[in-house]
Every structure is written in C-alpha cells, then in structure tokens.
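Peer 1: just to be clear, the model below is a prediction. Sequence and coordinates:
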Amino acid sequence: MGNSGEAVRVAGLRVERGGRTIIDGLDVAVPAGQVVGLLGPSGSGKTTLLRAVVGVQARVTGEVTVLGEPAGAPGLRRRVGYVTQAASVYTDLTVVQNLRYFAQLAGLPHAGAEAAVRRAVTAVDLGGHAKQRVGTLSGGERSRVSLAAALVGDPELLVLDEPTVGLDPVLRRDLWAMFRRLAAEGRTLLVSSHVMDEATQCDRLLLLRDGALVADTTPAELLTTTGAPDAERAFLALIDQQAATSGSTSGPAAGEGSR
C-alpha cells in the first residue's frame, strides 16, 4: 500500500441536522500512511465528520475527497473500513461467520474471502476465538471482531469512531498497539476519541470544538506551543486562547463524551 500524499481532503464542509449547523465551512486534510487522531469534547462534530468521510452523512455540502474519489463512491467500498461506536457485528454468529458475512458485503469472491477472513483474524489476534460466538467474548475481544470486520476487505483507510470507549487501560493499550501495526503496513487510520491522553499515540492530531478546527498539529507541537504538561491541558489552553481572542466563554471540558 502506498503512503504518500493525502488520504482525505475536506474543503468547505457544512453539515446541518435538525435545523442546526453541526459543521460550518471545515477545511482539513488527513495525510496518508499515518495514525491521525480526531479529538474534542461532546458535540464537537467528530462523529459527523467521520460519517461525512465515509459517505453516509446526510445534508452535506462542500467537498470530501477520499483516496482520490468523492466520499461514498462505489469504488471506495473495499478501500475504506469503518468501525462505528456501536457494535457492528452479530453476537449470535461466530467470529468467522461474521467475517465471512462482511467479506460478502465487500464483494470478495469465495476463494478470496476465505483468505481475507484468515488474514483479518490473524491481524487482530483472535485466532484462538475464531469459532466462538461473538456473544461469549469479552468487550475488548468484541471490539477486535468489529475491527476485523472492517479489515476483511484489506482497506487502505480505516475510520474508527471511539474504538476504545468503555475499555480498561490495558485493553486500550493493546488496541493502540494494533493500530500502530496496521499503520506500519501502510494503512491510514483516522481515529476519534474523547480520551485526550490517547493523543500521544497518534502521528497527527485534529482538534475539534463546536464543528470547527481548533488545531492541526502533532502531539509534540501541541505541548510545545501551549507549554502544557499533557494533551488535555493543552487542549484547554487552546480553548482559553480562543475565548480570550473572541471574547466568548470556554465550552465543555475536553474529557467529556463526544459524538
């Protein structure tokens, strides 16, 4: 897989929902071959942006280009893997049965599908659970099954919405190690989170608040420019700087849940 240029380019993105503007005029780029963290507080527009990138968000204006094609284009079906915050696998099926189903959805031929299922199971370290029903697995293992379902088509871009939410620190650490391995293979990962300490796991950070881009930076640059000791306080420092400039009050704390 190549890792040069941009995997995603968003220009003038505007999204409305329920008569309210969620994102207004957003411009952002996701470099290829990197783990890019999309972080921000509740209501910042992270999930909406991810849905726009995948091509499933309604009432979108502006341009969203993914791997050189318009977001949601048929040619992207196997090139983009999407893991939603809600479970996307079937608890009454085994791991392998789930992955065979998603391989069919990806349009893989039977022979290729079996090989793809084996690769996906290996990639997420679930070889010992391949024939278990998903309903019998732990929360962390189910998260890995969802990731495997997104990987079965061998995508170039993985879009992950809060993949570590509700997991304990050990499971979060293990998932992030897996994300780094996937990126090392040449994939691009766009990962949303409201857990600010996960910022250090990323190559690049996109910080959102109220549907606007607060910063497009690296973890090291974020700490250097704000002088803060950690990512959460750095984010709050940026919000305070914005408030001082605009005269507005600061919004919700960076550690709150996000959609």
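Peer 2: Structure received. Numbers count the residues shown, from 1 in each chain.

Peer 1: going forward, measure contacts and count neighbours with C-alpha atoms only.
Peer 2: OK.

Peer 1: in the strand or helix carrying Asn98, what counts as buried?
Peer 2: Using DSSP states H and E, Asn98 falls within helix 95-105. Going by neighbour count (16 or more other CA atoms under 10 Å), the buried part of helix 95-105 is 95-103.

Peer 1: show me where the stretch 51-200 of the chain has helices.
Peer 2: 95-105, 110-123, 139-151, 169-184 (DSSP state H, counting those that start in this stretch).

Peer 1: comparison target below:
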Amino acid sequence: MSSTPAVDVSSLHVRRGLHKALDDVSLQVPAGSITGLLGPSGCGKTTLMRSVVGTQIIESGTVTVLGEPAGARGLRRRVGYVTQAPSVYTDLTVTENVAYYAALYGRDRAAVADTIAAVGLAGLAGHAGNAADALSGGQLGRVSLACSLVGDPELLVLDEPTVGLDPVLRAELWEHFRALAARGVTLLVSSHVMDEADHCDALVLLRDGRLVAQLTPRELRDRTGEERLEDAFLHLIRGDAAGTETEGTR
C-alpha cells in the first residue's frame, strides 16, 4: 500500500434540506487497500461515497481523490462507481453493456472479454449474450460491476455490491476484490453485512452522519472486547450513541 492516501476527506459537511447528512467527517483511505464503510441505514454512507466520486454537493470541507479535487475531469477515467441500483441498459446484452462502457474508457474488445470473465467468477460469463432485462437482480449487480471494472480504475467505489447475492457469490466477489487490491486498486466498499468486514484492511464506522471510528477489524475487536464483529460494531455504535446523549444533557 502507498503511503499517500487515495482519498483524503477533511472537515466534510453535507446538508440535505434541513438534515445534516455528514457532520465534520475527516478520514483517509489508504491506496491499494480495501476500506469498508459501515453503519446503520441513513447514517451517511451513500452521501460520503457520492462526495468521493464528485456527484454530491457539499456544504464545506474538502475531498481529495488520487491527488485531485473530487469530481475533477482528470478523475473520470481513474474512478469507478457502482451504485446500489444497477446502472445498465436493460435492452442491451451483458456484452453490449460492458462494451459500451469500454468504448467510453477507450478500452478494446479484449478488455470486455477479460472483464466479463473476471466477474464470471460469480457466474456472469454464462449470461454474456442475454439481454439485461432477463437477468436476476444479483446478476444485474454484477453487470454494473463489470461496467465499472472494464475501465481499469485506480479507485473503485462500491455501494453495497453484494446485496441480494447468496453466500457463495458473495465469497467469489470478495475474492475478486482482494485480487484487485493486490494489484494496487483501492476499494471503498459499503456493506450492511458485518461478516464482510473481515475482508477489509480498514473500517470506517458512521452513525448519524458522524465518524465514530476508523480502525482495522482487529482493532475493533480489541477496543470493544468482542470477538464477533457484529457484536463489536453494536458495542461501539451504542456506546457512541450513549456518549452523544450524555453530552446533549449537559
């Protein structure tokens, strides 16, 4: 992993209407690593990811990605983003979808085949000639992943990429994520599945738009005294909530 962070977030504030979606969040994502973004629904995970890829209007603070301001033109070919909702054209086949994104990134047909084969670890290769509207939700999610991977990004931002997948497919995708990180790609991955946290080099824990902690899975266990990551996460989150309520009564 490089000593220079791939993502550097400093004093980030994001407001949506009257709601403060992110409140003074500062963190770094090491290059060539897998960082897991964890927290309850509505805690700000997707807002933070949108801020990193440059699609979120921010109130104040800075987000630097691969040495440039988030959303800069120079990052368009260097950052891949997989949203919760599949981003595919349902009237095109799997191959046509991936080929379309490959053309946008200036990649050749060989890259299309290689990417489909890579995501084929989760069973996509056998559906390459099918129209996307005939695929299951999990298969559509893998098409979205292939469309992002075909550009060979330096940073891959994944918003709950394993939702709806069975345990075998989830395991295969995480093996692929680990292989990408070993090759030097940086991954920022959000998840609601706590056992996936053990696949990450570092964890970012959010609650109510605030950063609760940034630490490794081992450090989370040591800090809470809990061996199961789900128990450790709940211990830390509930302790943070209790501390916030105490401060509010002073």
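Peer 2: Structure received. Note that the structure is predicted; figures quoted are calculated from it, not measured.

Peer 1: put one on top of the other, what's the TM-score?
Peer 2: Overlay of the two chains. TM-score (TM-score structural alignment, normalised by the length of structure 2): 0.91; 244 aligned residues with a CA RMSD of 1.8 Å.

Peer 1: so for the counterpart of His127 of structure 2 in structure 1, what's the nearest residue that isn't a sequence neighbour?
Peer 2: Superposed on structure 1 with TM-score structural alignment, His127 of structure 2 falls opposite His129. Leaving aside its sequence neighbours, His129 of structure 1 sits nearest to Val95 (CA to CA, 6 or more residues apart in numbering; 7.1 Å).

Peer 1: wait, the one you found sits on Gly135?
Peer 2: No - between Val95 of structure 1 and Gly135 there is no contact under CA atoms under 8 Å: 9.6 Å.

Peer 1: in the longest helix seen in structure 2, what's buried?
Peer 2: Secondary structure of structure 2 read by DSSP state H shows that its longest helix is helix 229-248. Buried residues in helix 229-248 of structure 2, counting neighbours by 16+ other CA under 10 Å, are found at 229, 232-233, 235-237.

Peer 1: can I get those in JSON lines with distance to Asp198 of structure 2?
Peer 2: Shown next, in JSON lines, are the buried residues of helix 229-248 of structure 2 (distance: CA to CA, whole Å):
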{"residue": "Leu229", "distance to Asp198 of structure 2": "8"}
{"residue": "Ala232", "distance to Asp198 of structure 2": "12"}
{"residue": "Phe233", "distance to Asp198 of structure 2": "12"}
{"residue": "His235", "distance to Asp198 of structure 2": "17"}
{"residue": "Leu236", "distance to Asp198 of structure 2": "16"}
{"residue": "Ile237", "distance to Asp198 of structure 2": "18"}
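
Peer 1: ok so, going back, now for Val95 and Gly135 of structure 1: what residues contact both?
Peer 2: Residues touching both Val95 of structure 1 and Gly135 (CA atoms under 8 Å, 6 or more residues apart in numbering): there are none.

Peer 1: run through who's touching stretch 77-84 of structure 2.
Peer 2: Counting by CA under 8 Å, 6+ apart, 53, 105, 144-145, 148-149, 151-161 sit against stretch 77-84 of structure 2.

Peer 1: ok, stretch 221-235 of structure 1 next?
Peer 2: Residues contacting stretch 221-235 of structure 1 (CA under 8 Å, 6+ apart): 196-197, 199-200, 207, 219, 237-238, 254-255.

Peer 1: tell me which of these is nearest to Leu76 of structure 1?
Peer 2: Nearest to Leu76 of structure 1 among the contacts of stretch 221-235 of structure 1: Leu207, at 25.9 Å, using CA to CA.

Peer 1: what's the match for that closest one in structure 2?
Peer 2: By TM-score structural alignment, Leu207 of structure 1 lines up with Leu205.

Peer 1: am I right that that match is in a strand?
Peer 2: Yes - checked against DSSP: H, G, I helix; E, B strand; the rest coil, Leu205 of structure 2 lies within a strand.

Peer 1: where's it relative to Phe233 of structure 2, distance?
Peer 2: As judged by CA to CA, to the nearest Å, Leu205 of structure 2 and Phe233 of structure 2 stand 8 Å apart.

Peer 1: what does Cys147 of structure 2 correspond to in structure 1?
Peer 2: By TM-score structural alignment, Cys147 of structure 2 lines up with Ala149.

Peer 1: now do the same contact list for the closest residue in space to Leu92 of structure 2 that isn't next to it in sequence.
Peer 2: Closest residue in space to Leu92 of structure 2, ignoring its immediate chain neighbours: Ala131 at 5.3 Å, by CA to CA, 6+ apart. By CA under 8 Å, 6+ apart, Ala131 of structure 2 lies in contact with 90-94.

Peer 1: let's have the residues you listed in a markdown table, adding distance to Val65 of structure 2.
Peer 2: Shown next, in a markdown table, are the contacts of Ala131 of structure 2 (distance: CA to CA, whole Å):
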| residue | distance to Val65 of structure 2 |
| --- | --- |
| Thr90 | 31 |
| Asp91 | 34 |
| Leu92 | 32 |
| Thr93 | 33 |
| Val94 | 30 |
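
Peer 1: please identify the most buried of the helices of the stretch 51-200 of structure 1.
Peer 2: helix 139-151 (a mean of 24; mean count of other CA atoms under 10 Å).

Peer 1: ok, and what's touching it?
Peer 2: Outside helix 139-151 of structure 1, the residues touching it (CA under 8 Å, 6+ apart) are 81-83, 87-89, 95, 98-99, 102-103, 120-121, 123-124, 126, 134, 158, 163-164, 167, 171, 175.

Peer 1: could you measure from Gly19 of structure 1 over to Arg59 of structure 1?
Peer 2: 11 Å.

Peer 1: compare these two (neighbour count), which wins?
Peer 2: Each of Gly19 of structure 1 and Arg59 has its neighbours counted (other CA atoms under 10 Å); Arg59 has more, 10 against 6.
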